[in-house]
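>>> quick one: sequence plus predicted model below, questions after.
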Amino acid sequence: MNENNINISVNGEQKTVEKNKNLSEILTFLNIEKRMISIAVNSDFVPREQYKELIINEKDAIDILTPIAGG
């Protein structure tokens, strides 16, 4: 592993990303549309206004939740 990278989990799948990146940058890197999703990092919900403030660290677990239609 490159010393400038970290390993994280995204919906249970291992990913390697650059370190010192915020959640918004990670989502962009992973080509994830930010409009219609909710995010939890290490099981804690992250409000959308904090995406640019939250730095993702080695072994963090990101869970991306999308709305489900129906009822």
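Ah, there it is.

>>> please make it C-alpha for all contacts and neighbour counts, starting now.
Fine.

>>> on contacts alone, who are the packing partners of the strand or helix carrying Ile8?
Ile8 is part of strand 5-10, with elements assigned from DSSP states H and E. On a contact count with 3 or more Cα pairs under 8 Å, 6 or more residues apart in numbering; DSSP states H and E, strand 5-10 meets strand 13-18, strand 61-65.

>>> hold the first one in mind and look at this next one:
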Amino acid sequence: MNITINGELLNVDRKALVEVLQSFGAVAPFAVAVNSEFIPQSQHGNYVLNEGDSVELLSPIQGG
């Protein structure tokens, strides 16, 4: 299945969002949006990706 993560086209063999994030190397804390829709962390385990989905993985930026 082809999806895009942070602008990078990837072919993945998993559909569960949490599994795709783990295989991508996501390290908490982070926020996730699929097709520009925020997905709460409580739903990561149940969320199923579809062909062509666009995933944005956002890490907090510290500053002052």
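Thanks, I have the structure now. Bear in mind that the values here come from a model prediction, so they are computed numbers and not experimental data.

>>> still on that earlier bit, what's the most buried one of the helices and strands packed on strand 5-10 of structure 1?
strand 61-65 (a mean of 18; mean count of other Cα atoms under 10 Å).

>>> so it corresponds to what in structure 2?
Mapped onto structure 2 using TM-score structural alignment, strand 61-65 of structure 1 spans residues 54-58.

>>> ok, now which ones touch the residue most central in space within structure 2?
Centroid-nearest residue in structure 2, with Cα atoms, centre = their mean: Val55, separated by 4.6 Å. Counting by Cα atoms under 8 Å, 6 or more residues apart in numbering, Val55 of structure 2 touches Ile3, Thr4, Ile5, Asn6, Val32, Ala33, Val34, Asn35, Ser36.

>>> now swap in Val18 of structure 2 and tell me
His44, Gly45, Tyr47.

>>> just the buried ones from these?
Tyr47 (16 or more other Cα atoms under 10 Å).
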